[in-house]
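Undergrad: below is the sequence, then the predicted model.
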Amino acid sequence: MTTLNHLDARSACISQYDPQALPVSAAQAIVLQWVTPLTASERVPLREALARVLAADMISPIDVPAHDNAAMDGYAFDGAALAAFASGSTALTLKVGGKAFAGHAFEGEVAQGQCVRIMTGAPMPAGCDTVVPQESVQVQDGAITFGPAALECGANRRRRGEDLARGGVALAAGRVLRASDIGLLASLGCVEADVRQRLRVAYFSTGDELRSPGEALEPGCIYDSNRYALGAMLQRLNVEAIDLGVVRDDPAALAATLKLAAETADVVLTSGGVSVGEADFTRTQLQALGDVSFWSLAMRPGRPLAFGRIWSGGRPGAGRAALLFGLPGNPVATMVSFYQIVRPALMAMAGAQPQPVPLVPALSEASIRKRAGRTEFQRGLAYRDSQGQWRVAPTGSQSSGALSTMSEANCFIVLAHEATDLDAGDVVDIMLFDGLV
């Protein structure tokens, strides 16, 4: 394309814009510019809400806890009795006037000089505001005796609404619901949750050499790992994944598949066909069917990566539009590109709150060669030593085709765009796979 199209023009406003060697941070910013979060929602049973995106603030219908209650097993009493310690008394004796259990409150009156045996979670009896732990008292003849220790008025009591007040926001819209959130919603009496509809993502691999597992492997052919890895990564994000299989190196077949994908999905992912080889058609078809923002990143692995929009009608503005990510063909490059560029975009489109993966400083156990002018994501194996310091070492070959070292790794070693060679013992940033892959 000889002139900037609409998508190009808007992308060009991003600092460091270079469609042929775009820094990772600039690529992430461009992609997020073109993300439109889904607005449609649906109500699902609580048991089906895990990993879904909350569509609206969840307002607590009750106080949590619903009443003042005991934070531990012990004896509840009026904390005013502790004032006797200020006058030099060395012990306090209280007569046990009853018992309180979770689900079975003590309904009687607690007279001055009395206490109530109470279990964790039981409602505090009227007139009581303090709990002395059972291990701190001596029990004899229906009474307890304990010393002043560090007990203060109001100790070991959980107040009504302390966790959540009725009418307050229990969970904010955009939250990706975790197991703890499901438990929290259940504790509020919720049986359903309003969540965003699932994002629809179509994906396929390109290449005459690709065969699916289970098919015969002719000479010169390889099994298609990228499509299976993409399917698994999409499954972790709980999107509606549409597997369109393998598309051969034929421009007409590729164009037809891209138009079908744009008609049925919000986002289209391809792997392979975005470099400059004679049979790499994804880039040219993307230019024909839509807009191209960039097609190469200053990133390793994952340099050839196309991003833009395509239309189901076969030309810009015709039919239904979908965002397209043309990922590289090497398997590790495909995965790195997905995690660093695609995943944040999919989460934003799904309506999720931003959830950047934290970087952790670690000491490198090996020297690492690095050229300035590109961001590198090397596979590493990280651990914490006996002093609690994170340490990391690269996991063998860093070739973008060496998928075995991706399986061996538990983190990415993130080498910044401007970084150069590092020595053993230098501090590097690592991105732990736990919660990511």
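TA: Thanks, I have it. Here the structure is a predicted model, which is why all the values come from computation and not from measurement. Numbering: from 1, shown residues only.
Undergrad: alpha carbons only for contacts and neighbour counts from here, please
TA: Will do.
Undergrad: any idea whether Ile430 is helix, strand or coil?
TA: Three-state call for Ile430 (DSSP: H, G, I helix; E, B strand; the rest coil): strand.
Undergrad: correct me, but it touches Ala362?
TA: Yes - using Cα atoms under 8 Å as the test, Ile430 is close enough to Ala362 to be in contact (6.7 Å).
Undergrad: and the two? Which one has more around it.
TA: Ile430 (28 against 21; other Cα atoms under 10 Å).
Undergrad: skipping adjacent residues, who's closest to that one in space?
TA: Of all residues not flanking Ile430 in the chain, Ile413 sits nearest, at 4.6 Å (Cα to Cα, 6 or more residues apart in numbering).
Undergrad: which element is the one you found on?
TA: Ile413 is part of strand 411-415 when elements are defined by DSSP states H and E.
Undergrad: included below, for side-by-side comparison, is a second structure:
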Amino acid sequence: MATPVGILTVSDKCSRGQALDTSGPALRQLLESGQQRWSVVTSLVVPDDRQLISQTTRDWCALSPGSAGPLCRLVIITGGTGISPSDVTVEAIEPLFTKRLPSLATAMVVGSLKITPMAALSQVAAGVVGESIVVAVPGSKKGSVENLQQILGVLPHAVDTAMAYAGTRHLHPATPVANTVEPLAMCGCSRPDDDGGTMHVAEGLSNDLEASVVRRARKSPYPMIPVDDALQLVLSHVAPLPPVQLPLGEIREGHIIAADVIAHEDVPGYPAAVMDGYAVIAADGPGTYAVRGAATAGRATATPLSSGEVVRVATGAPIPAGADAVVMVEDTRLLESSDGEEITVEITDAGRVAPGQHIRPVGHDLRKGSVIVAAGSAVTAVGGEIGALAVSGLSSFLVHPMPRIAVLSTGDEVIDTLGPPSALEYGAIRDCNRPALLAALASLGCPTLDLGVVKDDPDALARTMQEALKTCQGIVSTGGVSMGERDWLKPVVEQRLGGRIVFGRVAMKPSKPTTFATLPQGQFVFALPGNPVSALVAFHMFAAPAIRKLAGHQGTSALRPSTMAVFEGRDISLDRVRPEYLRAALIWEKSRWVARVTDQHQQSSRVASMLHANALIALPRGTDQKPMVRRGESVTAIIIGAPHMGV
């Protein structure tokens, strides 16, 4: 299995968008090209901020009791290794080292000195943090790659050694637990434990389902990853569902056309009248004419038109042979009739026409062989796409199907609100998460499976989820993902369903415990927090983009639409630890988008803060330089519903 790697780019300019990060992508290419040893699982660009560099490294290397390992076994930091006052990378990471690896740093410098004497001015560094190897290399694209190349051959052994020796014994009790079998460490230099056994490495990060509460982790073993990294991980683990052939009547809003739709015939297939009037020979001009019958929609006249004659035509009717123009009925006058039929009419001077006037020629709307609807087009509620498909000459079309998603709530205290009404006992709460999520999924066009409320029982939870996975592409659950003794979602996914937790915490407020897991058959689980606002925010931030991608949507704007808006409301202090997502109403007002917070109380338990919300205001983490967002500032609003039009 590939070793997980994190790449941290340190640059003030890159973090502000004033320069492009070229070193990070170059290092990724070096690591992932040609062999399966390394897999870059996370990457981030941060400013030259000593505390931020240190905290990010600490998070990526975090190891807690009950953990199988950190997010990253190898962390490469590029940038901030020079001698200017702003270069603080080495100062930020060296205090974290449990073991220094000066020889690795020396190898990088010696190798680089053969290329440039300027390598003598670089403060490269290497060391062990927990069970991870951390390496700091120069910030230039060329320098970062050259330095890493000097030690790339020994890094696999260094990583394996760090895994074997870096204190994994504290994850296990001093006395072996009966009937417990753990996989052996596969490092070539592993050594026996003091008791004569072999070093063990824990599998998975979640608490053991068979262990007592005293064995549970006291701190979350899951690193808290940035929001953008979490979304990138989600989207990298899902792919559009294979296309299916659907009849026109089953295609709905939200479906994505999977292949170009080609017109099989000209539309119209005949020259057609654009308006009600008379088919004429344009060269005849104004005058008195005999009316030779009528051509109505769907019915043409058989005899070609002769000079001195006109044929009455309705809008859309075929133009008779010989005619080359249409005169509007408003530009004529009835002269003679008999038994309710027109005999002669006069075309007035206003009825002068040129050849082709008021006639829709063959193929005017659609040409046979042309692309009517391109692959990747979304079917909207406006009706244009359905209309175009209907006139293509085809009866069924290749589209990406909507994923079927199962929804459940967990908790002994949760009362089902979609069943018969029941009294609310002391300590119980009514389930608002499941109904809200089912409605949100329906708005995306998803067929759903309602799994109800599942009690805090691992066996019941596993059975319910296993049954749902027989017919569903994914499961969205709420509750059971935090640090409580009966929070079973993560261990059930890992130990009963054979899944892999991709991430178990996200650096955001609310929704920090949001969990995303993949399953052996390609399905996924979004285990969302139990607080109703946390569940809905996490759904719109992560689950909704994943579902759109499954359904065939492409591009950032389709997966996670956002816009800039003017913030209106009181000044709000920014959280110093996590970026925050306020619920807001996005309104088009006075030629601009305005974002108004829906409720002054934005606690994650207060579902009322989601009332009338159609956007999430993405607020950055606060700093000394930027402690708050003020009324009238421009903010990023992530659209989660139809924006309102102001008055």
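TA: That came through, no problem. Everything numeric in this text was worked out from a predicted model, so none of it was measured.
Undergrad: if we can go back for a sec, what is the strand holding Ile413 of structure 1 packed up against?
TA: If you count contacts as 3 or more Cα pairs under 8 Å, 6 or more residues apart in numbering; DSSP states H and E, strand 411-415 of structure 1 packs onto strand 375-384, strand 427-432.
Undergrad: any chance you could list what contacts it?
TA: By Cα atoms under 8 Å, 6 or more residues apart in numbering, the surrounding residues in contact with strand 411-415 of structure 1 are 370, 375-382, 392, 394, 428-433.
Undergrad: quick one: that strand to strand 427-432, angle?
TA: When axes from the mean of the first three to the mean of the last three Cα atoms, to 10 degrees is applied, the directions of strand 411-415 of structure 1 and strand 427-432 differ by 140 degrees.
Undergrad: strand 411-415 of structure 1 versus strand 375-384: what angle between them?
TA: Counting by the same axes, to 10 degrees, strand 411-415 of structure 1 lies at 130 degrees to strand 375-384.
Undergrad: so how far is strand 411-415 of structure 1 from its chain's centroid?
TA: Distance of strand 411-415 of structure 1 from the chain centroid (Cα atoms, centre = their mean, to the nearest Å) equals 18 Å.
Undergrad: and the longest helix for structure 1?
TA: helix 251-264 (DSSP state H).
Undergrad: rewinding a little: among the helices and strands packed on strand 411-415 of structure 1, which comes closest to Gly302 of structure 1?
TA: With Cα to Cα as the criterion, Gly302 of structure 1 lies closest to strand 375-384 of these, at 9.2 Å.
Undergrad: how big is the offset of that closest one relative to structure 2?
TA: Superposed on structure 2, strand 375-384 of structure 1 shows a mean distance of 3.6 Å to its aligned residues (mean Cα distance after the TM-score superposition for structure 1).
Undergrad: closest to Trp295 of structure 1 out of the helices and strands packed on strand 411-415 of structure 1?
TA: strand 375-384 (15.9 Å).
Undergrad: and the helix or strand just after that closest one, what does it pack against?
TA: Where DSSP H and E defines the elements, the next helix or strand beyond strand 375-384 of structure 1 is strand 390-394. Using 3+ Cα pairs under 8 Å, 6+ apart as the contact test, the elements touching strand 390-394 of structure 1 are strand 360-364, strand 375-384.
Undergrad: need those in CSV with distance to Phe338 of structure 1, can you?
TA: Formatted as CSV, these follow (distance: least, Cα to Cα, whole Å):
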stretch, distance to Phe338 of structure 1
strand 360-364, 20
strand 375-384, 12
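Undergrad: most tightly packed of those strands?
TA: strand 375-384 (a mean of 22; mean count of other Cα atoms under 10 Å).
Undergrad: show me what it is packed up against.
TA: Looks like strand 375-384 of structure 1 contacts strand 299-300, strand 390-394, helix 403-408, strand 411-415 (3+ Cα pairs under 8 Å, 6+ apart).
Undergrad: please identify the most buried of those.
TA: Taking mean count of other Cα under 10 Å, strand 411-415 is the most buried of those, at a mean of 24.
Undergrad: next up, the contacts around Tyr581 of structure 2.
TA: Here Tyr581 of structure 2 is in contact with 508-510, 537, 616-619 (Cα under 8 Å, 6+ apart).
Undergrad: make JSON lines out of these and add distance to Ala388 of structure 2.
TA: Below are these laid out as JSON lines (distance: Cα to Cα, whole Å):
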{"residue": "Met508", "distance to Ala388 of structure 2": "43"}
{"residue": "Lys509", "distance to Ala388 of structure 2": "44"}
{"residue": "Pro510", "distance to Ala388 of structure 2": "43"}
{"residue": "Val537", "distance to Ala388 of structure 2": "36"}
{"residue": "Leu616", "distance to Ala388 of structure 2": "35"}
{"residue": "Ile617", "distance to Ala388 of structure 2": "37"}
{"residue": "Ala618", "distance to Ala388 of structure 2": "38"}
{"residue": "Leu619", "distance to Ala388 of structure 2": "42"}
